[in-house]
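> I would like the atomic coordinates for the input below:
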Amino acid sequence: MRRAPGYPVRMTGPAKKRTREEYEQGLPDHHDPTAGFAGAPAAQSALTLRLILALFGLVVCLAGGLGWLATDLPAWPAVLLLIFAVVAVVDIVVIVRRKARGEPG
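Purely as a prediction, here's the structure:
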């Protein structure tokens, strides 16, 4: 396998479980191509903002879906809104687990 010049070969073993201290210090910026560019700080995940937006989406989709079912209109938009509400619940669970693990944001 050929590799581009300047890129070292990275040999990694099995992934070890990260500690709370590692999350508090911040994880490597593998997802941020501009990390450290011109002295810029490393990007951090905005988990709290994501949680607020997911909660807002849950409330709006749930209220809209149930409100739509109360009318005589076709039911498919209500089903679509309720599916979005389920997606928001899954996102909330993922966010809460990440925050409980100690990730900043």
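> CA only for contacts and neighbour counts going forward, please
Noted.
> how near is I92 to G65?
With the distance defined as Cα to Cα, to the nearest Å, I92 ends up 19 Å from G65.
> also E21?
Using Cα to Cα, we find E21 at a distance of 42 Å from G65.
> which of the two has more neighbours?
G65 (22 against 10; other Cα atoms under 10 Å).
> pretty sure that one is touching I83, no?
No - contact between G65 and I83 fails when scored by Cα atoms under 8 Å: they sit 9.1 Å apart.
> so where do the helices sit in the protein?
Secondary structure of the chain (DSSP state H): helices at 20-25, 47-69, 76-101.
> could I get the ones you listed as CSV with distance to P41?
Formatted as CSV, these follow (distance: least, Cα to Cα, whole Å):
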stretch, distance to P41
helix 20-25, 13
helix 47-69, 18
helix 76-101, 21
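> one more, for comparison:
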Amino acid sequence: MPIGPQPPGRRGTVGEPYSALNLRLVLAAFGFVVCTVLAVVLLRAGWTVPGWLLAAWALVAVVDLVVVQLRRRARRRSGGGRDFSLFE
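Okay, here's the model as predicted:
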């Protein structure tokens, strides 16, 4: 494996690296679903403190979803409508 700022053949540069917004969107959605389901299960089982903590994490995931979506829209406007893959 070459030692350097980025593997050869990649499009990103040191000044303009890859953006993982789409991947971050998927991970935030996964976190929202998991935290919501576990919060409901824990609250129904009577574990109120862990249930509310997971509900708070689900809320943080929703905020992250909104922020990432706003950044993706801004990137799409500045990129000329180009579609981006999951990892850029």
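> map W52 of structure 2 across to structure 1 for me.
The pairwise alignment with structure 1 assigns W52 of structure 2 to V79, based on TM-score structural alignment.
> its match reaches G64, doesn't it?
No - at 10.1 Å, V79 of structure 1 does not count as touching G64 under the criterion of Cα under 8 Å.
> centroid residue for structure 2?
For structure 2, the residue nearest the mean C-alpha position is R24 (2.2 Å; Cα atoms, centre = their mean).
> still on that earlier bit, burial of the match of W52 of structure 2, as a residue count?
Around V79 of structure 1 there are 16 residues (other Cα under 10 Å).
> enumerate every residue touching the closest residue to it other than its chain neighbours.
In this structure, V79 of structure 1 finds its nearest non-sequential neighbour in G65, 6.7 Å apart by Cα to Cα, 6 or more residues apart in numbering. G65 of structure 1 makes contact with 77-82, according to Cα atoms under 8 Å, 6 or more residues apart in numbering.
> tell me how far the aligned partner of G65 of structure 1 in structure 2 lies from S78 of structure 2.
When structure 2 is aligned by TM-score structural alignment, the residue opposite G65 of structure 1 is A39. In this structure, A39 of structure 2 and S78 of structure 2 are 39 Å apart, going by Cα to Cα.
> next one: L38 of structure 2
L38 of structure 2 is 38 Å from S78 of structure 2, where distance means Cα to Cα.
> right, and E103 of structure 1 touches Y23 too?
Yes - using Cα under 8 Å, E103 of structure 1 is in contact with Y23, at 4.9 Å.
> which one's more surrounded, those two?
Remark: of E103 of structure 1 and Y23, E103 carries more neighbours, 21 against 16, as counted by other Cα under 10 Å.
> hang on, the earlier thing: of all the helices of structure 1, which one is nearest A40 of structure 1?
For the helices of structure 1, distance to A40 of structure 1 was read as Cα to Cα. The smallest value, 16.7 Å, belongs to helix 20-25.
> okay, now the counterpart of R101 of structure 1 in structure 2: neighbour count?
Aligned counterpart of R101 of structure 1 in structure 2: A74 (TM-score structural alignment). If you count neighbours by other Cα under 10 Å, A74 of structure 2 ends up with 11.
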